[in-house]
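> Fold the following for me, if possible:
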Amino acid sequence: MAIGIFYGTDSGNSETISNKISGKLGGAKVFDVAKASKADFDGFSSVVLVAPTAGAGDLQSDWEEFLGTLDNADFANKTIALVGLGDQDTYSETFAEGIFHIYEKAKAGKVVGFTSTDGYNFEASRSVEGGKFVGLVLDEDNQDDLTDSRIDAWISEVKGQLS
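You can find the predicted model right below:
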């Protein structure tokens, strides 16, 4: 079955990242959560959920609305990979916490793709569990030069787990 990639965005960064990931996964279908439906989400057994962090640790507004249409049971039989965007300099105490809000529901399913916090400089994040981020975390504001290599390393880890 194909992989669904769902993103929310205000600046366009999450859309760009989603399209890069889609290409590397072999053409996964990409959805903007502002236009997606629960039926779109239900049509995939494997999903990649891409969310920026709004302000000081909040979920982006389109994601907040879309996530409200889903409950934990909607994740139960899915393999889920999370991608979070954040700004570790300006929001060091709440870095990339947007995906934490999604993870709270997604962990009812099989979450894959936890990544190391090495190479980041932040004070705190609820998106860290067991010493690792609950997904791939990218900082397009301060470390955009590392984005492609981080995506490549993450894809090589999760590709076989998503189907």
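> Please make it C-alpha for all contacts and neighbour counts, starting now.
Will do.
> any idea how far Ile99 is from Gly43?
Note on Ile99: its distance to Gly43, by CA to CA, to the nearest Å, is 21 Å.
> Among the two, which residue is more densely surrounded?
The neighbour comparison of Ile99 against Gly43 (other CA atoms under 10 Å) goes to Ile99, with 32 against 13.
> Not counting its neighbours along the chain, what's nearest the more buried one?
If the residues on either side of it in the chain are set aside, Ile99 comes closest to Gly84, at 5.4 Å by CA to CA, 6 or more residues apart in numbering.
> For that neighbour, I want the exact helix or strand it lies within.
Using DSSP states H and E, Gly84 sits in strand 79-85.
> what's that strand in contact with?
Strand 79-85 has contacts (CA atoms under 8 Å, 6 or more residues apart in numbering) with 14, 45-53, 96-99, 103, 106, 109-113, 134-140, 158, 161-162.
> I'd assumed His101 was in a helix, is it?
Yes. His101 sits within a helix when classified using DSSP: H, G, I helix; E, B strand; the rest coil.
> And for the residue nearest to it when sequence neighbours are not counted, the neighbour number?
Computed as CA to CA, 6+ apart, the closest residue to His101 that is not its neighbour in sequence is Leu59, at 6.6 Å. By the measure other CA under 10 Å, the count of residues near Leu59 is 23.
> now swap in Glu123 and tell me
12.
> ok, it to Thr94 distance?
Applying CA to CA, the value for Glu123 to Thr94 is 8 Å.
> what does Asp10 give?
For Asp10, the distance to Thr94 - CA to CA - is 18 Å.
> More neighbours: those two, which one.
Thr94 (22 against 12).
> that older thread, based on its surroundings, how many neighbours for the residue nearest to Ile99?
26.
> ranges for the strands of this structure?
3-7, 29-32, 46-54, 58-59, 79-85, 110-112, 115-116, 128-129, 132-133, 136-138 (DSSP state E).
> how about the ones you listed in a markdown table, adding distance to Ile151?
Compiled in a markdown table, these are given as follows (distance: least, CA to CA, whole Å):
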| stretch | distance to Ile151 |
| --- | --- |
| strand 3-7 | 14 |
| strand 29-32 | 16 |
| strand 46-54 | 12 |
| strand 58-59 | 22 |
| strand 79-85 | 10 |
| strand 110-112 | 14 |
| strand 115-116 | 11 |
| strand 128-129 | 18 |
| strand 132-133 | 14 |
| strand 136-138 | 8 |
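> before we go on, could you also do this sequence so I can check it against the first one:
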Amino acid sequence: MSASIGLFYGSTTGNTESVAELITEHLGQDKVHSIDIAADGIESVSEYEHLILGISTWDFGELQEDWADLWEQLDAVAVAGKSCALFGLGDQIGYSEWFLDAMGLLHERLQSKGAQMVGYWPVEGYNFEASKALTPDHQKFVGLAIDEDCQRSETEERVATWCQQISQEFEL
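Below is the predicted model:
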């Protein structure tokens, strides 16, 4: 059986790649095909039934460089009707006013193209000032929130819990 989940990520320092590897481990390598967008782009998005996209926020709410380079190409990618979950990395202490903003921008872009967004994650356990990655009621993030700078010890458990959640939401 070929992988039904395409996991697309951009990683500058290796943190997003490490989280992508953890997600693949938890969901099963037989189910997930991991794609580094810097090397392979995003053209193959349409080949997968389910999508997981990983993005980090840089500086003052900016997109990670690989995503920034491919941002306009998202308009040409067919995501309508696809189940799509996001995970984002950010620094809630050093960049508290922009925590996970890039994930919020990606969510907005995909949702506007008709993707069926899943994988929302509670805000409990985080301390930040503002984020574009919040649901309208501000009770959840629009995807899994990871802070490798300030809460690295929480990553493994958060990923494991989130993978169980999206397995159900993807109906795997």
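> ok so, going back, can you state the direction angle for the strand holding Gly84 of the first structure and strand 3-7?
30 degrees (axes from the mean of the first three to the mean of the last three CA atoms, to 10 degrees).
> Tell me the residues of the second structure aligned with strand 79-85 of the first structure.
Aligned using TM-score structural alignment, strand 79-85 of the first structure spans residues 83-89 in the second structure.
> Tell me the gap between the matching stretch and the middle of its chain.
Chain-centre distance of stretch 83-89 of the second structure: 3 Å, with CA atoms, centre = their mean, to the nearest Å.
> Mean deviation, it versus the first structure?
By mean CA distance after the TM-score superposition for the first structure, the fitted stretch 83-89 of the second structure averages 0.3 Å away from its aligned residues in the first structure.
> can you pull the buried residues of that stretch?
In terms of neighbour count (16 or more other CA atoms under 10 Å), stretch 83-89 of the second structure has its buried residues at 83-89.
> And stretch 17-35 of the second structure, by the same measure?
17, 19-27, 31-35.
> Then stretch 51-70 of the first structure?
Here stretch 51-70 of the first structure shows 51-64, 66-67, 70 as buried, counting by 16+ other CA under 10 Å.
> do the same with stretch 108-128 of the first structure
Buried, per 16+ other CA under 10 Å, within stretch 108-128 of the first structure: 108-109, 111-115, 120, 122, 125-128.
> Report the central residue of the first structure.
Residue closest to the average C-alpha location in the first structure (CA atoms, centre = their mean): Val83, at 2.3 Å.
> And the contacts of strand 79-85 of the first structure, which of them are buried?
14, 45-53, 96-99, 103, 106, 109, 111-113, 134-140, 158, 161-162.
> if I look at the equivalent of Ser4 of the second structure over in the first structure, how far off is Thr147 of the first structure?
Alignment note (TM-score structural alignment): Ser4 of the second structure maps to Ala2 of the first structure. Ala2 of the first structure sits 24 Å away from Thr147 of the first structure, going by CA to CA.
> Ok, Ser37 of the first structure next?
Taking CA to CA, one finds Ser37 of the first structure at 29 Å from Thr147 of the first structure.
> okay, stretch 52-64 of the second structure sits on what stretch of the first structure?
Going by TM-score structural alignment, stretch 52-64 of the second structure sits over residues 48-60 in the first structure.
> how far does that stretch sit from the chain's center?
8 Å.
> Between the two ends of it, what distance do you get?
Termini of stretch 48-60 of the first structure sit 16 Å apart (CA to CA).
> got it, and stretch 18-37 of the second structure?
So stretch 18-37 of the second structure: terminal residues 14 Å apart, CA to CA.
> quick one: the longest helix anywhere in the second structure aligns where in the first structure?
Counting residues, the longest helix found in the second structure (DSSP state H) is helix 155-169. Aligning helix 155-169 of the second structure against the first structure (TM-score structural alignment) gives residues 147-161.
> Mind listing what's buried along the matching stretch?
Quick answer for stretch 147-161 of the first structure (16+ other CA under 10 Å): 151, 154-155, 158, 161.
> Can you redo those as TSV, where the extra columns are distance to Thr90 of the first structure?
Below are these laid out as TSV (distance: CA to CA, whole Å):
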residue	distance to Thr90 of the first structure
Ile151	23
Trp154	25
Ile155	28
Val158	29
Gln161	34
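> mind checking how far the residue lying closest to Asp59 of the second structure once chain neighbours are set aside is from Leu63 of the second structure?
Distances taken as CA to CA, 6+ apart place Tyr95 nearest to Asp59 of the second structure, at 7.0 Å, with adjacent residues excluded. Shown here: Tyr95 of the second structure relative to Leu63 of the second structure, a distance of 13 Å by CA to CA.
> which one in the second structure is aligned with Ser37 of the first structure?
So, by TM-score structural alignment, Ser37 of the first structure is matched to Gly41.
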